[in-house]
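Novice: next come a sequence and a model predicted from it.
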Amino acid sequence: MLVASLTAVGAQEGPSGITQRTVFAPFDPTQRGCHKPPGLTKELAYVQENEREFLQGVNHGLEMAAKDRGLKYLRSVAENNVPKAVEDINAYQAAKVGALVATSSDPTAVSSSLQRTIWSGAFVGTIVPPPATLLLNAPQYATGKALADASINYIKSQLGGKAKVVLLTQDTMEYLTPRFEAMRDAFAKTPGVTIVADIAPTPVNKEGGFVTMSTVLLANPDIDVVLGGDAVVLGALKALRVAGKDRPNQFLGGIDGEPEAVSEIKKGNSPFKASISLSSPVFGYAMGQFAADWLDGKSIPQAMDILPIALTSENMAQYEADLENPAAVYADPIRKSTYLKMYGNICYDTRDQYVNFPWSSESSK
């Protein structure tokens, strides 16, 4: 039996949720029979890990959805301070905030606070790590494959089928390792491609990418392809330019669709050719809409795929329009389906079925 709305952090514990890997059926928006959570405010709060552009996009979408649905919007930025993130989540739960979205650099540290928020009856949304009443994840293998495929097409059409490749990985994060497994698998099937470096920069940011790529260039000065997250690949691009080893016909590709990467792609003559976009304003807006639905007593998805899109100069204009106005995407079923796919059903009455395992739609494949 679910616990009643909690009055203080650390009060009576509740159900552990779904802890075993589970394959959810497609989301059924016609499900009825749910109730509004009692005693909670019509507020949507966002505990934001840091000011990274990707997370700023989530903020943009959430804020727009809150405005469109008449929710008061609250936000706190932890700046990678995990105790502050925990404190902020606990404060929102104690204030009976009705909906919470949270990201943290240490998901394990915030998980207990998120569980207590779920037990209180509130909506909880997370991006990749559990627990959540709505967990978002990208199909990570498909994301890596999309970037690898784009680079392979370029190698075949522009580089004569031969290339020296650098992979700047994030294999230290278990949730992201499938991205790089997909890249290795794709290149292993491509004659003429040699991976000369396969390494995780430390830290995984622009500076880490610069330092790592500078080291790689000492042994391998002529690089054709560099793949990884946007931030580290942008650092690699800087290293190539500093060393005078950048060429217009190189293929640098990233993941996240961050603004600086987008700016490079739009130049036309930059080595940075593509970014796999996981449109954070679009999924942020969808998450905000489902938070409002939860508070209205409706059934919402338990999980949602953020579908990867290979962003290039050809489709840039439509992508940027969608970033600016995610509400228009959400209102158009066809456009929405290119960004998002939804699974399972949950509401206030069935919140004991919250996701408490590292869900991915690829788990059963």
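Specialist: That came through fine.

Novice: for the rest of this, base every contact and every neighbour count on C-alpha atoms.
Specialist: OK.

Novice: quick one: the strands in this protein?
Specialist: Counting by DSSP state E, the chain forms strands over residues 41-48, 72-77, 97-102, 123-127, 134-137, 163-168, 193-199, 225-228, 251-255, 272-277, 303-306, 309-311, 340-343, given from the N-terminal end onward.

Novice: which helices and strands does the third one pack with?
Specialist: What that stands for is strand 97-102. Applying 3 or more Cα pairs under 8 Å, 6 or more residues apart in numbering; DSSP states H and E, one finds that strand 97-102 makes contact with strand 41-48, strand 123-127, helix 280-295.

Novice: before we go on, here's another structure to hold up against the first:
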Amino acid sequence: MKNISLIALCLLAWPALAQERPAGITAQTVFPAFDASAPACTPPPGLNKALGFAKDNDRDFMDGVDFGLRKAASDRGLDYRVDVANNDAAKNAEHVRAFRTANFGAVVAAPVDSPSLAGSLQEQMWAGGYVSSIVAPPATSLLNAPQYLTGKTLADEAAAYIRAHFKKASVVLLTHDSLEFVAPRFTAMRDVLETMPEVTIVADISPLTVDMEGGFATMKTILQAHPNVDVVLGADTVVLGALSALRAEGKARPDQFLGGIDGEPGAVGEIEKDGSPYKVSVSLASPIFGYAMGQHAADWLEGKSVPQAMDVLPVALTKDNLGSYRADLSDPGAVYKDEKRRDAYLKFYGNICYDTRDRYVNFPWSSETK
């Protein structure tokens, strides 16, 4: 009888337990534009005015996120801490749990492995804290780029260059198709290039690692079979590795078109060099979106309504616009305060606050339908 009574009590308690641990929004949902005039709600009780960044690694793009978060935390009076996982998924989850144990009111995550991190992020949200995640759910406020548009922006720049400079062009695509959240970038590149009879895609391959070393090793292998490459497209860090391989093999030429995504400082530096094959980097302005995340974290802790989702919009960087771009990245706070400048980089969707926290995003959101 005691066992039966215990089971009965557990069953009676289950609905309340389920209410305390909601699954969030799990079905694909189209969010309306963010309403900045939405009424405030309850500030989350008992949480520290502290913002933690669970950083996957120290690549330049994530350093930009760190810079923006740090500036926003300083401007809004939040304590700030960053923990770097060095691409170790277990450490990434451990860092999020440590923020929760220390009663941090807000956490931003760059997931190493999103499935293994999800539970730790949910614990933070269930406790009433703010969570923003880069690309992968779950999150109170999920950041993504319109990935197809991002890839198309780069491919359109490459296509224009090819038409102006080549009768025939050998193209290498350094992809990450196994990463479902960024795979539409490479679909867009193929869609653009496959309409061009002057283009031959000689390699369409994912490097083993998404870094300069991976790009270098993959490009070295490609050059053995295709020693004359005209165009290389991919993420900046990988394409920078490919450029190093081209130079090491004596195959780099001023008329080549190398282009990447992320606005990495190394890529921007190459664009500025006379005679560099690196022509374009599609920026996702990580200091600016990092600053926005920090502002939203502070707003959440004050009981304000914040966006459920945020687009970071692609900007093609060339020699012509690097000056204004660098000025924006050096002072993300000024960009955030200037609505016109901010809207060139960011777009906000949906509304959520502490009182509606059960409506967190728990599906791979994108503003795109393609």
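Specialist: Thanks, I have the structure now. Keep in mind that what you see is a predicted model, and the values were worked out from it rather than measured.

Novice: superposed, what's their TM-score?
Specialist: Counting by TM-score structural alignment, normalised by the length of the first structure, the TM-score of this superposition works out to 0.95. Behind it: 354 aligned residues with a Cα RMSD of 1.4 Å.

Novice: so which of the helices and strands packed on strand 97-102 of the first structure is nearest residue 342 of the first structure?
Specialist: Evaluated over these, closeness to residue 342 of the first structure peaks at helix 280-295, with 10.5 Å, by Cα to Cα.

Novice: quick one: the residues in the second structure that the closest one pairs up with.
Specialist: In the comparison with the second structure, helix 280-295 of the first structure aligns to the range 286-301 (TM-score structural alignment).

Novice: contacts for stretch 15-32 of the second structure, please.
Specialist: For stretch 15-32 of the second structure, the surrounding residues in contact (Cα atoms under 8 Å, 6 or more residues apart in numbering) are 126, 309, 349-350, 358-365, 367.

Novice: which residue, other than its chain neighbours, is closest to residue 45 of the second structure?
Specialist: The spatial neighbour of residue 45 of the second structure that comes closest, neighbours along the chain excluded (Cα to Cα, 6 or more residues apart in numbering), is residue 128 at 7.8 Å.

Novice: all helices for the stretch 1-150 of the second structure, in order.
Specialist: Defined through DSSP state H, counting those that start in this stretch, the helices belonging to the stretch 1-150 of the second structure, from first to last, are 2-20, 60-76, 89-101, 114-126, 147-165.

Novice: mean shift of the third one relative to the first structure?
Specialist: This points to helix 89-101 of the second structure. Taken against the first structure, helix 89-101 of the second structure registers an average deviation of 1.6 Å after superposition, with mean Cα distance after the TM-score superposition for the first structure.

Novice: where does that helix end up in the first structure?
Specialist: Counting by TM-score structural alignment, helix 89-101 of the second structure corresponds to residues 82-94.

Novice: just want the most central residue of the second structure.
Specialist: The centre of the second structure sits closest to residue 134, judged by Cα atoms, centre = their mean, with a distance of 4.5 Å.

Novice: what does that one correspond to in the first structure?
Specialist: Using TM-score structural alignment as the criterion, the counterpart of residue 134 of the second structure in the first structure is residue 127.

Novice: tell me the spacing between its match and residue 197 of the first structure.
Specialist: When Cα to Cα, to the nearest Å is the yardstick, residue 127 of the first structure and residue 197 of the first structure sit 30 Å from each other.

Novice: what's residue 251 of the second structure aligned with over in the first structure?
Specialist: In the first structure, the position corresponding to residue 251 of the second structure is occupied by residue 245, as judged by TM-score structural alignment.
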